[in-house]
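Colleague: Pasting a predicted model and its sequence here:
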Amino acid sequence: MRFEIILFSILILLLIISSCEKRKEEIKTKNQLISYLDSLELKYENACVQMGSANWNLYSGSGKADLDQAKQQFSEIFLNKSIQKLIEEWRARSSSLADDTLSRRLELWWRCFLGGQIYSDSIIAVKENNLQKKITNFKFKYYDETITLAEINNRLRKEKNPKIRQKLWNVVSQLSAEAKDDLIELVKLRNERAKSLGFYNFYSLSLYLQQIDEEWLIKTLNSLEEQTNRKFQEFIDASKKKYRVKIIYPWDFDAIIYNWASISDTHFPKDSIFHILHKFHDNIGFKTDSLPIKELIRNIPFGGLNIGIKIPDDSRFILNPIDGIRFYQVAFHEYGHALQVVNTKIKYPILKGYEWIPGASCGAYSEGIAELQAQFVTDPEWLKRYTNATQDEIDKYIATKSFGEIYALRKTLKNFFFEYEMYKAPDQDLDSLEKAMFKKYLLVDIPNKTPHRFAASIWYTMYPCYYQNYILSEMIASQLYEVIVNKFGEKRIDNPDVSSWITSSLYANGEMEEWYIRIKNASGKSLETGAYLRRLNVIE
């Protein structure tokens, strides 16, 4: 009986191999190729749906989160050398196909096979999944009590005692100590696989797959650091004077900014967020009642998270219950992601912009058009219409909010350059590197005995090499928001044509064009720092 089972298994395997070879031989025409890609993309989309569902279950707590099984479906595609060879052969002939859509599909498939080989690597996948679960399920302790990240963030903003702020800030180090060795091992594994594909390291590969020019990126980020350095130093000096302290530490920033550039949390009630979110978007033309978007508030290791389960039929997002205007900004940002998902019109799964396989989309673009929605929340016209804030409160907030925005930029620069340097040399003293990054970008020293925090960031695990996308997204959102202001003027917060412009210019065509072409077509110019620096009041 056992022999018969083995023989049957061998026969099935031979049939599969024979079928693959036959299919490869049969794909000799353009129409055959289209039919083959259509079938392959159905399998790809099924894998995306399963991965999205597994991640939703993990963070929402609504079901079993089988990340390993979800990644196995991707492995069956992206570790298949026969499919990869077919894609490479037809991509090399794409210029002769006279079909822009087909050529684009082949291009993204080719990129996804580069990224998918690492994403689907069984050793890397297991380590990623285990570390992701460790971070997600970690229980922080403040003295003898359990405390969540949202509670830490809320208390840091309002706590007046600097010693208590320091203790709260250091709580995150509990997770970093647990995750550090696993993270370093993961970085090394990713680097090894990237080098085997001909890239300097995993970060260089990641930027290539998103079509972000590395030299341009570093030059742009260094320019932003230089142009905001003086104003940020002035903010620190003014804060020292205002609070009568000689030294500012990193755990002081949230409280300082809350007092410098705050608008009362009472104007942003948590229990009204979805009502206000829907009311505003209805006013600019999105029919929110008919959109397949699910919303949830729950403690997660992010400010918020949107998952496009199945594009365009199912998008879901979770908000971490932080306080104040930041909660509304995150909500609008995540809703922006969801709007992109449900308003994507392209029918081919590889062009829909699923986030799972590196090479399928550019994170900077999706973050940028999501952040475009968050720009409305700090617009004085929006604040006047959708909150109970007085005009004096709004004017004060608008005049001082750039302090917090510059801090957020420089904090993200710190996170980006830490990770960028970590991938260059993962065996270096990363604790010292982290302290050096705090000094360079936040202009503060950390006491020597302060424990490290870097490995607690879930971004380094789940969304590696991603922090630059948040900075580029601010540039994108600022540039596009200037277009909206110029195009719609004072009617920008209640003109139904706003949604039509956003959908047709930014959502509908998915990944048919490179991200930078879409930005240029929508704004009339290539992406630059000007609009962002104007928003920060660094230039006029």
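Modeller: Arrived safely. In this text the structure is predicted, and so the values were computed from the model without any measurement.
Colleague: contacts, neighbours, all on C-alpha from now
Modeller: Will do.
Colleague: other SSEs contacting the top helix by length along the chain?
Modeller: In the chain, with assignment by DSSP state H, the single longest helix is helix 391-424. Where contact means 3 or more Cα pairs under 8 Å, 6 or more residues apart in numbering; DSSP states H and E, helix 391-424 is packed against helix 173-196, helix 202-209, helix 214-243, helix 253-260, helix 380-386, helix 430-442, helix 467-488.
Colleague: by how many degrees do that helix and helix 253-260 diverge?
Modeller: 160 degrees (axes from the mean of the first three to the mean of the last three Cα atoms, to 10 degrees).
Colleague: Look at stretch 92-111 and report the distance between its end residues.
Modeller: 13 Å (Cα to Cα, to the nearest Å).
Colleague: In addition, the following structure is provided for comparison:
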Amino acid sequence: MKRTLSIASSSTLFLVIAMTIIFSGCGGNSTKKLDMTQEFKDFIKTYEAKVTPLFKEMNLANFKAAVSGKPEDYKIATDLRIKVTKIYTNKDDFAKLKKFKESNSITDELLKRQLEILYNSYLSNQIDDKKLEEMIKLQSKIEEEFNTFRADVNGKKLTDNEIEEILRNSKKSDELKAAWMGTKKSGEVVSADVIKIVKLRNEIAKELGFNNYHEMSLKLSDQDPKEIEKLFDELDNLTKDEFAKLKGEMDDYFAKRYNIKKEELMPWHYQNRFFQEAPQIYPADIDTYYKGKDLVDLTTKYYNGVGLEIADMVKKSDLFEKPGKNQHAFCQDIDNEGDVRV
């Protein structure tokens, strides 16, 4: 009887010790996770204090350069881009992010997402400072040259809107060709620098363990290159027959419009610089409804009608053509706090 009790007591003691060890370990892991989570929160706080004011300053400079087209404004914007990007080259910060990521201690879903975005942002910039500056300066130079480009058609500088007006309304093939070809001269202006930046970006991507910049850009933006390719292949398969049918209708219409054979149709015959908008092959003039109207006032009233106040945004935006201005429509969030400009 005493022997039985002794064995039972020993078993109980063993279980108590085992459970104590287990719970002690769990407690230690829990404490470690809490410590790591707090450390990451502190990292974010420090990061935001550095980045937030610089991002706003950079975005304001980018917007000003895009509107003015002045070299001095592009220079200021470029210098600020370099300054902001160099935050992400910090080796110590990246080491911390790598530690947070590999620890698997960040369990809060929002924090996990922030960690993933920060890690990828830093990873793409773990490169030599000289290469980084060269890449940003090349990118800015290309943007400036492309944004300030105006097509030269028969000795006259034309805006994109004037080019589109010709392509939409003219029935003269020579005039259409001159206008369309004039826009393509922008390629001659930037081609050498585009080739340089492609080679440099691919070189950087390979140094970081990717096959090329395209792959790196997609993967660090949560995209799978194979899935993207599969998606577009599927889209092509689903639409190519219908597109061919519609394209046939367009060709019939434009052959009659220009009094040429369908085989003689060229890119400048389709009423758009890039064949990215539906040509006007059906009798519908939408512009009629807006002639003589104040478009800004109409837009403001519309958004007011759906409960969105945009007066402040309109006041800060730059809505109409001017020399040197970026002709592409774009919308920019300046500070993630409501300052949005068009």
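Modeller: Structure received. Worth saying up front: this structure is predicted, and the values here are computed from it rather than measured.
Colleague: which bit of the second structure covers the longest helix of the first structure?
Modeller: Counting by TM-score structural alignment, helix 391-424 of the first structure falls onto no part of the second structure.
Colleague: so what's the residue mapped onto residue 93 of the second structure from the first structure closest to, chain neighbours aside?
Modeller: Counting by TM-score structural alignment, residue 93 of the second structure corresponds to residue 83 in the first structure. Distance criterion Cα to Cα, 6 or more residues apart in numbering; nearest residue to residue 83 of the first structure, sequence neighbours excluded, is residue 77 at 7.5 Å.
Colleague: for the helix or strand harbouring the one you found, the distance to its chain's centre please.
Modeller: With secondary structure defined by DSSP states H and E, residue 77 of the first structure is part of helix 67-78. Centroid displacement of helix 67-78 of the first structure relative to its chain, using Cα atoms, centre = their mean, to the nearest Å, is 22 Å.
Colleague: List the contacts of the next helix-or-strand element following it.
Modeller: Later in the chain than helix 67-78 of the first structure, the nearest helix or strand by DSSP H and E is helix 81-92. Applying Cα atoms under 8 Å, 6 or more residues apart in numbering, the contact partners of helix 81-92 of the first structure are 20, 24, 77, 78, 103, 106, 107, 109, 110, 113.
Colleague: repeat that with 10 Å
Modeller: The contact list for helix 81-92 of the first structure (Cα atoms under 10 Å, 6 or more residues apart in numbering) reads 17, 20-21, 24-25, 27-28, 30, 33, 37, 40, 77-78, 93-94, 96-97, 102-110, 112-114.
Colleague: Over to stretch 227-235 of the second structure?
Modeller: 218, 224, 225, 236, 237, 238.
Colleague: distance from that stretch to the first structure after superposition?
Modeller: Superposed on the first structure, stretch 227-235 of the second structure shows a mean distance to its aligned partners of 1.4 Å (mean Cα distance after the TM-score superposition for the first structure).
Colleague: Check which residues of that stretch are buried.
Modeller: The neighbour-count criterion (16 or more other Cα atoms under 10 Å) identifies no buried residues in stretch 227-235 of the second structure.
Colleague: do stretch 84-92 of the second structure as well
Modeller: In terms of neighbour count (16+ other Cα under 10 Å), stretch 84-92 of the second structure has its buried residues at 84, 85, 86, 88, 89.
Colleague: What is the burial count for the nearest residue to the fourth one once chain neighbours are set aside?
Modeller: Meaning residue 88 of the second structure. Excluding the flanking residues, the one nearest residue 88 of the second structure by Cα to Cα, 6+ apart is residue 122, at 4.7 Å. By the measure other Cα atoms under 10 Å, the count of residues near residue 122 of the second structure is 22.
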